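Participant: Next comes the sequence, and after it the predicted model I'd like to discuss.
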Amino acid sequence: MGACISRNNKNNSNNNMREILLYKGEFLGADLRAMFNNPVYSDIIITCKDGGVVYGSKLLLAARSDVFSRLILNNEDNNNRDNRNKDNRDTFSTDDNHITFTEFCSSTLLIILEYLYMGDIMIESLTLNNIVEAYLGAEYFLLPGLEEIIITFLDNALKCSADNNLSAKLLTQASEYMLPSSDDVFFRTLHNRLVVTPLESIEYNNLTAEGLLYVLSPSNMDTDYEEFVTPEYGVFRYVVLWAAHRCNNSNSVVTYFEPLLPSSDHAEHLDANEIEQLRKSHEKNKKKSKSKEIKEKIMVLLKPLLSLVDFKLIHPSVLANIIEPLDIVPNDMLIEAFRYQAQLPAGSGPRRNRGTITAKPENLRFQWSQQACGKQCVLMESDTLLKSNSRKFEWARASLPIRGHEIYEWDIYIEETCKHLWIGVCTERRHKVDYSTYLGRSNYGWVLGSNGSLYHNNQLYSKGYGVKFGKGDRVTVHLNMGNRSLAYSINGVRYGEAWNTLPAELYPAVSLKKSAKVRIEMHKKPIIIDNSKYMLPQPPQSSIHTRTNTSMVSPVISPINTSVNTSINNSIITPINTPRPTSQVTAE
């Protein structure tokens, strides 16, 4: 690819170009690449804001870009004017054979010209350092095809990066040039990554006020498909500490608030001693002379952000014991949240996250994560089927975390097995995970092995918890987030509690190696019908086991969900217009 050529190394570059020209005439694409940024075939010089120059052909650029066409072909008319129109002179200036762009670096103009010459760019042209300006350049020169290439690169880079701060940094950088908007695909891509990144993992100096407003604004959330991975209390905590870090004399403000805001994992599980300690801390702070001054400082920054926190999604105990004593949230917001909590139906706890996925277990999309799996794991069939080509153990987790207080259940179908297969859950919060290992060895994995034993932190917790399982079997995981416990069923037979005191955030996970292939699906419960309510009188001469009158039974069971098997007296009644099952599912 052509590089930015300075006036000093012009002769060396010409020698390299002569070697390329020896092969001209064979392929149009090769000839165009030889012309790209080549002074030999150029009749215009483009100077950039960093002092670098790029070479181009007037006719080619004018033919390929409306913007260049206006700049180059209308240049003569522009030179005859009395400088009456200077709308874009802060961005560029032109004369007969020269254009100066004061807003774009040479690396950006090289990407623009490479696309105009070739209709594509080499992937090495884009980096995380120039991607924001490259996208701005593609917008400025009206090149939607190049915009699409840049967005694809951005999306892949964000998915592959282990740096949780990357999206925030790029959002801050892009916000310096454009107002963040969900209508812009660049900002939308960054937003989609940020909502699945825990806010607490993002350094406070990497998000500006504009960026934080954009991320938290409900109008930017597609609630049918997106989940905000940070619990709402975590959002409040981050907002307060973000504002504290931006205050003058921030050390004193941070020192004041940080001990009063427990982590998201711990906030809902404070014991009596911890609550009492918090109360004493608040009483002590009230006596400090600078307490009022500190709160006034932080409220200047907090005021526009507090309206973006949905306090109705925060547990009442957290509202009462942690947030209300801070005395920085308006009373009407807290009263509304308490009223909402009080009006909830008995037994139904509130959601903890904005978005719909964690609100209802039945809406959870069970898929394996392409970013959170071993290097030789292969995902198929919309990421629901997972196999491994590794001779050593590796593991993978699902794409979205599970939190809240409800019951989540999913099935792992074993289509192919290996010597040992492990099924369970994992957590990644505050852990540096290694996907190229056996999950039961780590302190962030809880698994049941195909030998029927339970393992965690490289320890055998229960030998013979369940029966052995293998190819063709179905393992169901029952996760109760209300009491943080987990149990298993194997082919419909449920066993006792396997784990308890699990973390507040978990992912479905499996550990496997070569030959194994497993599928993850939402668990479908069988319907058990009371025989005494629905059995019809049978003539004495006919046997119930020989034939079932579907015309008589269908009206009786029609209100029942027929998407699952129905067991009556150990025989299967197949509803009309549904395929007859090949095997009976035992009630759990």
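Facilitator: In hand now; what should we look at? Numbering: from 1, shown residues only.
Participant: hey, let's count contacts and neighbours off CA atoms from now on
Facilitator: OK.
Participant: So what touches stretch 451-469?
Facilitator: Applying Cα atoms under 8 Å, 6 or more residues apart in numbering, the external contacts of stretch 451-469 come out as 420, 440-450, 490, 495, 498.
Participant: Same question for stretch 311-318.
Facilitator: Outside stretch 311-318, the residues that reach it (Cα under 8 Å, 6+ apart) are 232-233, 267-268, 319, 333-334, 336-338, 340-341, 350-354.
Participant: switch to 10 Å and redo it
Facilitator: Residues outside stretch 311-318 that contact it (Cα atoms under 10 Å, 6 or more residues apart in numbering) are 231-236, 261-262, 267-270, 275, 319, 322-324, 329, 333-342, 349-354.
Participant: this is the other structure I want to compare:
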Amino acid sequence: MTNLTNPIKKQIIKIRGESLENDLKTLLYNERFFDITLKCSNGIVLGACKNILSARSNIFNNLIQHKNINNIEFEKIDSNAMEFILNFLYTCRIDLEKLTIDNIIEIYHATEYFELHVLKKHIIEYTKQILEYENDDSGKKLLSNFVKKFAFNTDNEISQILIEWLAKISLTSDEAEKDSLTLIGLRYFLCKTYNTKKPFATFELDIFEYIVIKINKIILNSLEIKDKQNEKENEIIVAKRMNYYLKLLTPCIDLRRIESDYIIKKIEPMNVFPSEMITDAYRFKLQEENNLFRSIRGIPIFRWNENNLRNNLYISKDGFTLQADQNLDAYKHVMGDLIIRGKGIYEWDIIIEKLCKIIYIGICDHKKFNQECYNNNNQYYGWVLGSDGFVYNKKNWKKYTSEKFKEGDKVTIHLNMTDKTCAFSVNNIRNDYVSEWKNIPSEVCPIVSLKQGSRLRVQHHFYYESY
């Protein structure tokens, strides 16, 4: 007889008859009631009762009734996931406290295999809570675990949730060396979002630089540099491996969204992109109808930048809502974490959830922000629309809208980086481009200025025309 290995050792001592759930749970841990064994992918064998499995799961019913077997082997379900499934089948209890970043995908895979739709729904909702309340790296690890567990071409509900969540996270060079996103996870993410029409937070150039840094870190971690005599040899190895890994990811990178100068100076010399792919990118850029094609895939979205946050300003956990303390008497200027460059049209919405004093919404010079902003004596900074209906830039202002803002209003910024022009809409009523603004720089960031309790939320522009 197969030796059973039960990972839970605690003895369940309950008075029978008081709780159906507890009574059924005793069957799960008492070998007297086992008439079938389940060998899991990690070699652990669990015992179970055929009648309960058949009654609770169509998949188990088919396996047991049609084949009349006393043991089943599962090559892709480990004992952790199987025990979670058995506990649910026996008691209908969902032990969410047992879910972790490391086992959620494994258990989700098991719910799909056994077609347990109720349990799967609870796991999906719990995953959403993790993405909302845990740090950004948790979602990256979940996506990496997903690609490791499922076939690369898999599309299901949890993969869509993870992809859409990661798309709203800015992939920065600083995080590339230390986050948990694997190369295969990154490749899956980029392939699935190549033609996305949904919110996206990372420019294509930044994606490429993130990839290069991540690959370089992976390669260096795999090398043993014992002395300086091996440095040249290691440089050759690094170059070869870099070339190999980059070629795996090149189909997922949209060169049309990267500036020509960067392609010429940085990308072409690497000899990793097919010449046809580079030529097609150049030809695309030369066509006049593509003049508004953006340097970012999907619909641009950003979060408020915590790096330039000051006292008495608060950002929500998801990064999209910014609030000033009631006691903040001086105006503070806060940028979004999206550096807008290149050509194309960029639009985003700011929802005025709470309005105290005048607020200012618009764009600013990314390169000069730290230098100029805190020496600025004005209430505003950059090229902005005030809630008083005036537009402002430096010492210049003029009346722009006939009405002042109120709480609940939606302000949309329409930025044309090809023509370097900017316009605003209030509650979907669009106004003309501000003709006096002829000095918008080549790199800008979203910005707001607020004080004394005002609260603003950024969201992607729903009526966005994708380019």
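Facilitator: Alright, I've got the coordinates. Being a predicted model, the structure only gives us computed values, none of them experimental.
Participant: just to revisit the earlier point, and the contacts of stretch 451-469 of the first structure, which of them are in strands?
Facilitator: Using DSSP state E, the subset of the contacts of stretch 451-469 of the first structure located in strands is 445-449, 490, 495, 498.
Participant: Redo those residues as JSON lines? Include neighbour count and distance to residue 120 of the first structure.
Facilitator: Shown next, in JSON lines, are those (neighbours: other Cα atoms under 10 Å; distance: Cα to Cα, whole Å):
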{"residue": "445", "neighbour count": "26", "distance to residue 120 of the first structure": "44"}
{"residue": "446", "neighbour count": "28", "distance to residue 120 of the first structure": "47"}
{"residue": "447", "neighbour count": "24", "distance to residue 120 of the first structure": "47"}
{"residue": "448", "neighbour count": "30", "distance to residue 120 of the first structure": "49"}
{"residue": "449", "neighbour count": "23", "distance to residue 120 of the first structure": "49"}
{"residue": "490", "neighbour count": "20", "distance to residue 120 of the first structure": "52"}
{"residue": "495", "neighbour count": "14", "distance to residue 120 of the first structure": "57"}
{"residue": "498", "neighbour count": "19", "distance to residue 120 of the first structure": "55"}
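Participant: Which one of these is nearest to residue 4 of the first structure?
Facilitator: residue 445 (50.3 Å; Cα to Cα).
Participant: right, and the closest one touches residue 429 too?
Facilitator: No - between residue 445 of the first structure and residue 429 there is no contact under Cα atoms under 10 Å: 11.9 Å.
Participant: overlap in contacts of those two?
Facilitator: Joint contacts of residue 445 of the first structure and residue 429 (Cα under 10 Å, 6+ apart) are residue 506.
Participant: Contact partners for the spatially most central residue of the second structure?
Facilitator: Nearest residue to the geometric centre of the second structure (Cα atoms, centre = their mean): residue 166, 1.2 Å. Residue 166 of the second structure sits next to 131, 136-137, 139-140, 143, 160, 186, 189, 199-202 when contact means Cα under 10 Å, 6+ apart.
Participant: how about 8 Å then?
Facilitator: Contacts of residue 166 of the second structure by Cα under 8 Å, 6+ apart are 139-140.
Participant: What lines up with it in the first structure?
Facilitator: In the first structure, residue 166 of the second structure lines up with residue 194, judged by TM-score structural alignment.
Participant: Keep only those of the contacts of stretch 311-318 of the first structure that are in helices.
Facilitator: 232-236, 267, 275, 333-342 (DSSP state H).
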